[in-house]
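Trainee: take a look and give me a structure for this.
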Amino acid sequence: MSKIRIEKVEDGFEEARRLAEEEEGIGRKPDGWQKYLIPTIAIAWSLFQLSLPKWLLIDSTYIRAIHLGFAITLVFLNYPLLKKPYFGLKYFAEHKKIPLLDMALALFAAYCALYLMIHYEELVTRYGSPSTMDIVIGLALVGVLLEAARRTIGPALPVIATCFIIYSFLGPYMPDLIAFKGTSLDRFVGQMTMSTEGIYGIPLDVSATIVFLFVLFGAMLDKAGAGHYFIQLALSLLGRFKGGPAKAAIMGSGLTGLVSGSSIANIVTTGTFTIPMMKKVGYPATKAAAVEVAASTDGQLAPPIMGAAAFIIAEYVNVPYIEVVKAAAVPAFASYAALFFISHIEASKLGIRGMPKSELPPFFKTLISGVHYLIPLAMLLYELIVVRHSPELAAFNAIMVMFVIMLVQEPFIAYKDKTPILPAFKQSIINILEALASGARNMVAVALATAAAGIIVGVVALGLGNLITEIIDVLSMGNVVLMLCITAFASLIIGMGLPTTATYIVMASLTAPAIVSVGGMQGFIVPLMAAHLFCFYFGILADDTPPVGLAAYAAAAIAKSPPIQTGIQGFMYDIRTAILPFMFIFNTDLILHNVFSWSQGILIFVMTCIGNFAFASATQGWFIARNRYWEIPLFLSVTFILMRPDQIAIWLGMPHDQRYWTYPIGLALYGVLYLMQRPRVSHDEAQVAAAAQQRRPVL
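Mentor: Modelled structure (predicted):
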């Protein structure tokens, strides 16, 4: 029986790794000379990107074209036309070799992507009237880009982009509500492929100049073994507390999420350790997987990196990157604090204790064993926050530190173990090359997502912007709350089939300006930063939203739990994150808008955390004891008072600058709830303990 159970667990790990490999960009695994082709191109791409921050000075349009050229080449070499040989078409589903057709397609796609760079001076002079060749290559680029996006990230984005393309030509024939003047073929090609307003727009620029380096940095950390170190460090710190493995999963995933833009990769890195531990101490498989899903998904919220979208937000809002970090800090860390609280609640409900000290790694020994992983992270934070170098230069310098660490790590271990140093040095070189290849493969999906989303951005720029604002205004009937609900729902639906970055780009292009405009029509001022963060948050939450949340599938594969139930449970944990965007739209203190005092910022953060704790208690049915149904509105009232002191101040007739004096009302109500539940603690704990004793640990 135990052998069968071990085999099932290993099967789950393999399924999760398969999903992670798909996300990482590992499609084909060819044999012979072809197995070196994809890694060689990937390494060349990484070296090209590393040359940009310091010594290679070329026009930004050239950078975008070369970036897309590398990405689209890797797609056609790495991903077959079909995932499985449907109707016996094995040639189009080949995974062990690269067919000649795909090689030819890769070369043609690369030429289409580089056409703007090769003929740049001529194209600039005939932007308004493209030649026949310009039109043919432009349309071919749109076609191969959509096909590459389909192979990489699925059909959702290509389908949406195709609908926008069709709409751009059929606009004059649409019903009055959605009709617009449309476009000509010349103007469409010029916008999409001959300018920086479409495919080669801001999202692709950010992908090419900034995001690549951060993804590469994350790949190098992962290859060096930092993921395992983070989870061991988290276990040594938190493993002894109630529900310790869950809290360690949250901390480990948060640390990994600092430099990882992928929730699935985060789950595979940390979840393979934490999910079995959570099950061992008594968490049901579904809840163990859901905790990891919520922690890994929210890793993209955590400053300073926030996946890829933080840098795109900075470009769209036209503010320094550090302003995005400042705006995102309170909601992100309050969300993580509430997730720690939820893990404590679940442990209390299930009667789960911490792990024995004997089973945990010693803290100081663990800390020292991987302190070298913290050096490049500290370097990155220092460069971004203290010196305030550009994000690309900060990432470059941190990568250089990582190069040194990876170069000496293996020889140092060999020296300690008294084994030959030369083979260890060769292994270091191999690890660095594998990290360079892995970083480039990780970037393929991001590059294709930003380029394909650029089609939608380009169509909107053709004249749809005002029309979309009018449509959203009509649908929401001028109600700001309804407008936000529509935007949130659309983000969740679109995000089910798209990477977070693509979801954010699409929704930010369509709805962020509309949120600001419609709010202004109603006399309600919404900062542009708040509107963009709103779209970003719900794009992230789509990662664990059933029925398509891929993060839930990866965690469920490891835990051997039902994916849909895992996604639902993960979303229930993430509801505490879903309320934050609504709150910071109406109370911009939460994104530190016009807040310049450290003491004021800390006060806002603490109150936001407590308000989120109260909301978690309301949704999870437990505070220090099991909730009574009539206590739930009281917990929600605490949440509202602590997150919307401005509104409470209005109701009480207090001046806006005295709004923080309403905080004691929420704290007093929270204290009353504590005193009300205190007498029930012993009774509920006894019931939980009896139920826990009847359950056998799930191994």
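Trainee: C-alpha from now on. contacts and neighbour counts both.
Mentor: OK.
Trainee: I'd say residue 169 and residue 180 touch.
Mentor: No - under the criterion of C-alpha atoms under 8 Å, residue 169 is not in contact with residue 180, lying 9.6 Å apart.
Trainee: straight-line length of stretch 521-530, end to end?
Mentor: 17 Å (C-alpha to C-alpha, to the nearest Å).
Trainee: buried set for it?
Mentor: 526, 527, 528, 529, 530 (16 or more other C-alpha atoms under 10 Å).
Trainee: same check on stretch 50-68?
Mentor: Buried, per 16+ other C-alpha under 10 Å, within stretch 50-68: 50, 52, 53, 61, 62, 63, 64, 65, 66, 67, 68.
Trainee: now do the end-to-end distance for it.
Mentor: Start-to-end, stretch 50-68 (C-alpha to C-alpha) is 16 Å.
Trainee: to compare against the first, here's the next sequence to fold:
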Amino acid sequence: MNGTVEGGAARGPSMGTCRPIADVLACLLTLTAVAWAVSLPRYLGVGFYPQQFFAVVLGLVLPIAFLTLPARRGDDRPRVPWFDVVLAVLSAAAVGYIAVRYPVLINKIFVRPPEIWIPGLITILLTLEALRRATGWALVIIISVFLLYGLFGDIVPGRLQGRAQSWDLLAGYMAFDANGILGLPMSVASTIVIAFILFGVLLGLTGGSNFFTDAAMLGMGRFRGGSMKISVLASGLFGSISGSAVANVVGTGIVTIPMIKRDGYPAHKAAAIEAVASTGGQLMPPVMGAAAFLMAEMLSVSYATVVLAALLPALLYYIALFIQADLEAARLGISPVPKSEIPPARGVLKGAHFIVGFAILIFTLFSLNWQPERAALLAAVSIIVTSLALGYRGKRPALSAIGASLTNTGYAVVEIVLISAASGLVIGILNLTGLSFNLTYALVQLGGGSIILLLALSAIVCIVLGMGLPTLGVYVLLAALVAPALVKLGIPPIAAHLYVLYFGMMSMITPPIAMAAFAAAALAKAPAMSTGFAAMRFGWAAYVVPVLFVFSPSLLLMGDSFHIGLAVITAIIGVWLVSAALAGYFASLLSPTKRGLFALFGLAALVPAGAFSGGVYSDIVGVVGGVALMATEFARSRRGVVQAES
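Mentor: Predicted coordinates:
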């Protein structure tokens, strides 16, 4: 069989022939998105349906996928088989036909003429095949189950029974309707995501990612456990741009994990803290991951609203991780990073111009209320200008490299666009069959009207569905299947969506399939499962904080200033106490009894005052008891130091 495949591949054109074609398509993909973001068609007096633009984007992505991604993942093919060339041409033709004929055919979906269902069926099948090549089988299988439900939902028993659809109507609806492939996820991927990935690619090209790592090393390298703190800071900064936990692990972990191991940390802990830090980047404003932009669209709120709501939970996540890094270093006796490896401050400060891009991004998003894609493009332009003028580490980007960033961006968004297009299939099935209402009702009934039980069920569903799936696919599934049930019981919509995003993201560090943790384990040469369980301990805050902000929106910066300030203070104290309990160290090693007390007072302090009628008393007990416990430990440690000196 291998001989047959290789023989077929040998009869195809070489990669040297196909790669330049893919490069041109990738560059066109980025330029098309940029032109749409700056409203070039409107300035030229040309009118398009947004779905036509989305179809053009997909029509560029599918040929790129078939020309560059082998049918079997990991194959190193010198030639592109002819069947892949045919699939590339067929996908471009089918989606191109949809783009051109869309205004004429959009009102004929339910008539089901062949000119609608034939290109629709081709587009669905080829999108799923390209998705399989890009991400593997998991998401393809899940989406295929939804499509089968759309065809045979009437035979499903009980409350989940749906309205079955004919295959030709389903094919046309999914390809043409705004609730299908060309729907909301494609809207976000085709505009906002491409602009932000271009921003991230330019940061990497111009040395911005090196600047953030150097700044983290300069800021944290002189303290105990500096290598772990560098990992937390650098991965958080880089992760908020990359939008991918696994990509973040690979991008920063290749530097930080060996550094952490060399300082004396066990390999599995070095990998775990990098995985947790990288995963949290997608929850950290101001950029966050692609899911945050989609959340804003699905909730019909501004991106700034999502960022503000996500800010405090993300800070608590990283505060908990940072404290554990410090306490683990103290417990293990880890020394600071050697001075010879810390970059000079003068050299690092020469890269401060990279901050200008973020300042422009934040100012245009929050003060001028610009659309995210325009804000990202202006920030990207500023990165180019300042880098050409000032450079970093004595280097300035070549103009040819800046031009190549357009192609690199096109390749970087292929997977996200495919996931977004396929996610539209899920949304289309939910709308067409009534599954969304049925599933919401079933979850509410199963929870018995209890918010606590429903939250627990939802968390399990989120982690299970998230296993093995990319971030954007995780969020689309959870936002459509789980979040409506939470909203039904009175939870604020933004709290419900952030809840499912958090628990969906936790699948990245939760065994048995913890993609970010396993990627870090491979880099650290550590046992995968040990790394996964260590990552769960380091990332404990992400399992607790979402439950808290569901019951008290003050942690989402919703409410009056007094209650928000009180929630912030008590939450930080609670995070510190629980982190100490998990590390088994505060000012000195903690006995099992004291670890229990630290955890008990910490959890009590974490509960916001507005969570329930007696919440304020829980806060008082937690804060007063916790502060007294910390003071006692400090005093005991100090006495031990004095006695040792005498």
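Trainee: please state their TM-score.
Mentor: Scored by TM-score structural alignment, normalised by the length of structure 2, the superposition of the two chains gives a TM-score of 0.91; 624 aligned residues with a C-alpha RMSD of 2.5 Å.
Trainee: let's have the buried residues of stretch 50-68 of structure 1 in TSV, adding secondary structure.
Mentor: Below are those laid out as TSV (DSSP: H, G, I helix; E, B strand; the rest coil):
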residue	secondary structure
50	helix
52	coil
53	coil
61	helix
62	helix
63	helix
64	helix
65	helix
66	helix
67	helix
68	helix
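Trainee: can you pick out the most distant pair from these?
Mentor: 53 and 68 (18.0 Å; C-alpha to C-alpha).
Trainee: around residue 243 of structure 1, how many other residues sit close by?
Mentor: Close neighbours of residue 243 of structure 1, defined as other C-alpha atoms under 10 Å, add up to 27.
Trainee: also the one 10 residues further on?
Mentor: Residue 253 of structure 1: 32 surrounding residues under other C-alpha under 10 Å.
Trainee: can you tell me what residue 247 of structure 1 aligns to in structure 2?
Mentor: Here residue 247 of structure 1 is matched to residue 229 in structure 2, going by TM-score structural alignment.
Trainee: out of the buried residues of stretch 521-530 of structure 1, what pair is the most spread apart?
Mentor: 526 and 529 (8.3 Å).
Trainee: quick check: neighbours shared by these two?
Mentor: With C-alpha atoms under 8 Å, 6 or more residues apart in numbering applied, the contact sets of residue 526 of structure 1 and residue 529 do not overlap.
Trainee: out of residue 169 and residue 180 of structure 1, which sits in the busier spot?
Mentor: residue 180 (20 against 17).
Trainee: map the more buried one onto structure 2.
Mentor: Using TM-score structural alignment, residue 180 of structure 1 lines up with residue 162 in structure 2.
Trainee: check contacts around its match.
Mentor: Counting by C-alpha under 8 Å, 6+ apart, residue 162 of structure 2 has contacts 149, 150, 153, 154, 156, 433, 434, 435, 438.
Trainee: repeat that with 6 Å
Mentor: 153, 154, 433, 434 (C-alpha atoms under 6 Å, 6 or more residues apart in numbering).
Trainee: still contacting in structure 1, which of those residues?
Mentor: Contacts conserved in structure 1 for the contacts of residue 162 of structure 2, using both residues aligned by TM-score structural alignment, their matches' C-alpha atoms under 6 Å: 153, 154.
Trainee: what's the farthest-apart pair in the contacts of residue 162 of structure 2?
Mentor: Applying C-alpha to C-alpha across the contacts of residue 162 of structure 2, the maximum distance is between 154 and 434, 10.9 Å.
Trainee: between those two, which one's more packed in?
Mentor: residue 434 (18 against 15).
Trainee: which SS class is the spatially closest residue to the more buried one that is not a sequence neighbour?
Mentor: Distance criterion C-alpha to C-alpha, 6 or more residues apart in numbering; nearest residue to residue 434 of structure 2, sequence neighbours excluded, is residue 162 at 5.9 Å. Here residue 162 of structure 2 is recorded as coil under three-state DSSP.
Trainee: and what of residue 223 of structure 2?
Mentor: Residue 223 of structure 2 ends up coil, using three-state DSSP.
Trainee: what's the spacing between it and residue 509 of structure 2?
Mentor: 27 Å.
Trainee: so between these two, which is more surrounded?
Mentor: residue 509 (29 against 16).
Trainee: continuing past the lengthiest helix in structure 1, what's the next helix or strand?
Mentor: The residue-count maximum for a helix in structure 1 (DSSP state H) belongs to helix 421-459. Going down the chain from helix 421-459 of structure 1, the next helix or strand is helix 465-476, by DSSP states H and E.
Trainee: contacts for whichever helix or strand comes after that following helix, please.
Mentor: The element immediately downstream of helix 465-476 of structure 1 (helix or strand, assigned by DSSP H and E) is helix 480-495. Helix 480-495 of structure 1 is contacted from outside by 476, 503, 538, 539, 542, using C-alpha under 6 Å, 6+ apart.
Trainee: and helix 480-495 of structure 1, how far from the chain's centre?
Mentor: Mean-position distance between helix 480-495 of structure 1 and its chain equals 18 Å (C-alpha atoms, centre = their mean, to the nearest Å).
Trainee: now it: which residue numbers in structure 2?
Mentor: Using TM-score structural alignment, helix 480-495 of structure 1 pairs with 451-466 in structure 2.
Trainee: and the matching stretch against structure 1, how far off on average?
Mentor: Compared with structure 1 after the fit, stretch 451-466 of structure 2 shows a mean deviation of 1.8 Å (mean C-alpha distance after the TM-score superposition for structure 1).
Trainee: buried set for that stretch?
Mentor: Buried residues in stretch 451-466 of structure 2 (16+ other C-alpha under 10 Å): 451, 454, 455, 458, 459, 461, 462, 463, 464, 465, 466.
Trainee: and for stretch 400-411 of structure 2?
Mentor: 402, 404, 405, 406, 407, 408, 409, 410, 411.
Trainee: next: stretch 427-438 of structure 2.
Mentor: Neighbour-count burial for stretch 427-438 of structure 2 [16+ other C-alpha under 10 Å]: 427, 428, 429, 430, 432, 433, 434, 435, 436, 437, 438.
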